[in-house]
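A.B. asks: got a structure for you, letters missing:
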């Protein structure tokens, strides 16, 4: 099979690799589309090694495709079913073996490209907002880096919950796009305190604005840290957290225990997929590349003004 591969020199090449086999509880999926995420780019440059149970050099955390083989002791799906899945790596290939616990049925409302870009972003956003952040109807949430894949997912999920959404986006051209997606306000990062206070802050950028985040929290507020592209170390005045009865949480899907990951998937199946099926929640795409152009996709991943997801497709 063909697969996007990270070389020893931290470059991207599309190579022929041996196709995986389905073991107990697993199915083989012919991958039609696989989303790209910040974690893939960080793995490429050596900043985010794959877990021990994932491919060390084939990136890709999410995909959509059709089941072509059922392994022993599988019962949730049938041959030919269209599914989308969340894995710890290896999705940017033609075939993937995955435990059926980490699959969801693909809604008819989504294209292959949209479905391949759904799992990582939307499960991450839902986990951050609903599970860690405990966002409630009527509360005010700030989403930093709101133009990326997790950001656009978080905007929509926060609106499903019934919250007031403030989207922080550096590029002026993409701010209006976040409002069309449901954000009540779209602001520049340096305006965040002008539009506070916030019950929940979803931090997708990193440590750069962390002190300002704490200042902008309402009493009892929660910060949920997901991204750290701007840095992972911050000076925190813990007295401010104490006085505000505030809390800081971190969340990551890739390295969490498998059972916890399966629970997060089931929660999205129950609480978000019905809105996807009704097209009340959509999956914005920025660009689509053939798998053979994987190197080009990685080279162009961090373009300014990117809104939504980049996806690789098998042609």
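C.D. replies: Looks like it came in fine. Being a predicted model, the structure only gives us computed values, none of them experimental. Residues are numbered from 1 along each chain as shown.

A.B. asks: can we go C-alpha only for contacts and neighbour counts from here?
C.D. replies: OK.

A.B. asks: pretty sure residue 93 is touching residue 31, no?
C.D. replies: Yes: Residue 93 is in contact with residue 31 according to Cα atoms under 8 Å; the separation is 6.8 Å.

A.B. asks: need the contact list for the residue lying closest to residue 221 once chain neighbours are set aside.
C.D. replies: The shortest distance from residue 221 to any non-neighbouring residue, by Cα to Cα, 6 or more residues apart in numbering, is to residue 199 (4.5 Å). Residue 199 is in contact with 135, 139-141, 217-222, counting by Cα atoms under 8 Å, 6 or more residues apart in numbering.

A.B. asks: could the residues you listed be laid out in CSV, adding secondary structure?
C.D. replies: Below are these laid out as CSV (DSSP: H, G, I helix; E, B strand; the rest coil):
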residue, secondary structure
135, coil
139, coil
140, strand
141, strand
217, strand
218, strand
219, strand
220, strand
221, strand
222, strand
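
A.B. asks: which of those residues sits closest to residue 98?
C.D. replies: Distance to residue 98 across the contacts of residue 199 (Cα to Cα) is lowest for residue 135, with 31.4 Å.

A.B. asks: now do the contacts for that closest one.
C.D. replies: 129, 141, 158, 161, 163, 199-200.

A.B. asks: what about it, distance to residue 157?
C.D. replies: Using Cα to Cα, to the nearest Å, we find residue 135 at a distance of 10 Å from residue 157.

A.B. asks: now the common contact residues for the two.
C.D. replies: Going by Cα under 8 Å, 6+ apart, residues that sit against residue 135 and also against residue 157 are residue 129.

A.B. asks: ok, residue 93 and residue 31, which is more surrounded?
C.D. replies: residue 93 (30 against 27; other Cα atoms under 10 Å).

A.B. asks: in space, what's closest to that one - neighbours in sequence excluded?
C.D. replies: Using Cα to Cα, 6+ apart, the closest residue to residue 93 is residue 3 (4.0 Å).

A.B. asks: and here is the other one:
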């Protein structure tokens, strides 16, 4: 560890579901294959409260653990085997970690420790420290360098003028990008995104627009849809869903043949008819990607429709390293937009001491482009 670094840091330490406090803890050691990042912003999304409380058993972590699932900051120290990262680099840190000797074992720090002894072991040894902290250590392969001058520099100097906290939505972009890459979404294709007004689904609209697709955003939220259409005029069309499959399917089909459907339905949408309506709008040879969290035991997929129309239906879980790198390139090119360019609003910035208030506020302000983050 670099000699200029302190030996202790402040972090939110969770000892049980829904129970945590800010404590002074040792800064994680930098070893082979890792780097230490001083965090500038840590994501607080609207789904974090049920995760923190472990409302579902699979959200329980090997406590004690530091919560938080994504961060952006500056490299403070690197392991002796680092060949690309340097101290001072501005980076994003992914929470999605694969076991190095068995890639089928994976975890999401701050969210999922996995159901197997192997994944639990990986979490305990590699990811117990999450992002609600001043510093975080991470495997080198989960750290991605950013063009600081381009992303955060002034427009007069050729920059895009973002602030670091505006990029905390980035993990949702990458998850949706990976899903769209999985079905080979092409520029000019027409894609239905449903629903389209939540944290992840609005990010899907941002990504589809960046890829040059023609977007049909489908949701019950009229205000959220209006905001998306205002943000992407001429790119995004909208359909306010009624809950009637035939009516909604006809409305989605009215814009022309639909090439693809991206379903980002959350667990709360289990059993909802939006997916069936979107499916009914697909042209022959259409593709579907499932990237949400619905709990349906079966999906409303008409067998004959899928067979006779030669539909492709594919699930997509998280992302690969190349997906992160591709999204960074889209962002640095100015195609994948953040902040005001994407209609995003930073509602509040909190300190570590106010982490509980931050989670509550994230629930209150949930919606397309809503940003809450912690600046440690």
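C.D. replies: Nice, I can see it. What you see is a predicted model; the values in this text were computed from it and never measured.

A.B. asks: distance to residue 119 of structure 1 added to the contacts of residue 199 of structure 1, as JSON lines?
C.D. replies: What follows is the contacts of residue 199 of structure 1, written out as JSON lines (distance: Cα to Cα, whole Å):
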{"residue": "135", "distance to residue 119 of structure 1": "20"}
{"residue": "139", "distance to residue 119 of structure 1": "25"}
{"residue": "140", "distance to residue 119 of structure 1": "25"}
{"residue": "141", "distance to residue 119 of structure 1": "22"}
{"residue": "217", "distance to residue 119 of structure 1": "29"}
{"residue": "218", "distance to residue 119 of structure 1": "31"}
{"residue": "219", "distance to residue 119 of structure 1": "33"}
{"residue": "220", "distance to residue 119 of structure 1": "30"}
{"residue": "221", "distance to residue 119 of structure 1": "27"}
{"residue": "222", "distance to residue 119 of structure 1": "24"}
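
A.B. asks: if we go to structure 2, which of those are intact?
C.D. replies: Contacts from the contacts of residue 199 of structure 1 that recur in structure 2, judged by both residues aligned by TM-score structural alignment, their matches' Cα atoms under 8 Å, are 139-141, 217-218, 220-222.

A.B. asks: and those, which of them are buried?
C.D. replies: The neighbour-count test (16 or more other Cα atoms under 10 Å) marks 139-141, 217-218, 221-222 as buried among these.

A.B. asks: nearest to residue 81 of structure 1, of those residues?
C.D. replies: residue 141 (37.1 Å).

A.B. asks: list the contacts of the closest residue to residue 32 of structure 2 other than its chain neighbours.
C.D. replies: Spatial nearest neighbour of residue 32 of structure 2, excluding adjacent residues (Cα to Cα, 6+ apart): residue 79 at 4.9 Å. The contact partners of residue 79 of structure 2, taken as Cα under 8 Å, 6+ apart, are 30-35.

A.B. asks: where do the helices sit along the stretch 51-200 of structure 1?
C.D. replies: 112-116, 119-126, 149-161, 172-181 (DSSP state H, counting those that start in this stretch).

A.B. asks: trace the residue nearest to residue 93 of structure 1 over to structure 2, please.
C.D. replies: Under the alignment (TM-score structural alignment), residue 3 of structure 1 pairs with residue 11 in structure 2.

A.B. asks: then residue 312 of structure 1?
C.D. replies: In structure 2, residue 312 of structure 1 lands on residue 373 (TM-score structural alignment).

A.B. asks: ok, now how distant is that match from residue 20 of structure 2?
C.D. replies: For residue 373 of structure 2, the distance to residue 20 of structure 2 equals 18 Å [Cα to Cα].

A.B. asks: residue 98 of structure 1 versus the residue nearest to residue 93 of structure 1, what's the distance?
C.D. replies: Counting by Cα to Cα - residue 3 of structure 1 and residue 98 of structure 1 are separated by 16 Å.

A.B. asks: again with residue 307 of structure 1
C.D. replies: Distance of residue 307 of structure 1 to residue 98 of structure 1, given as Cα to Cα: 29 Å.

A.B. asks: ok, residue 243 of structure 1 next?
C.D. replies: From residue 243 of structure 1 to residue 98 of structure 1 the distance is 46 Å (Cα to Cα).

A.B. asks: between these two, which one's more packed in?
C.D. replies: Between residue 243 of structure 1 and residue 98, counted using other Cα under 10 Å, the more crowded position is residue 98 (25 against 10).

A.B. asks: the more buried one maps to what in structure 2?
C.D. replies: So residue 98 of structure 1 corresponds to residue 138, using TM-score structural alignment.

A.B. asks: for the closest residue to residue 272 of structure 1 other than its chain neighbours, which residues are in contact?
C.D. replies: Here the nearest residue to residue 272 of structure 1 in space, its sequence neighbours aside, is residue 157; by Cα to Cα, 6+ apart that works out to 7.5 Å. Contact partners of residue 157 of structure 1, counting by Cα under 8 Å, 6+ apart, are 125-126, 129, 272, 281.
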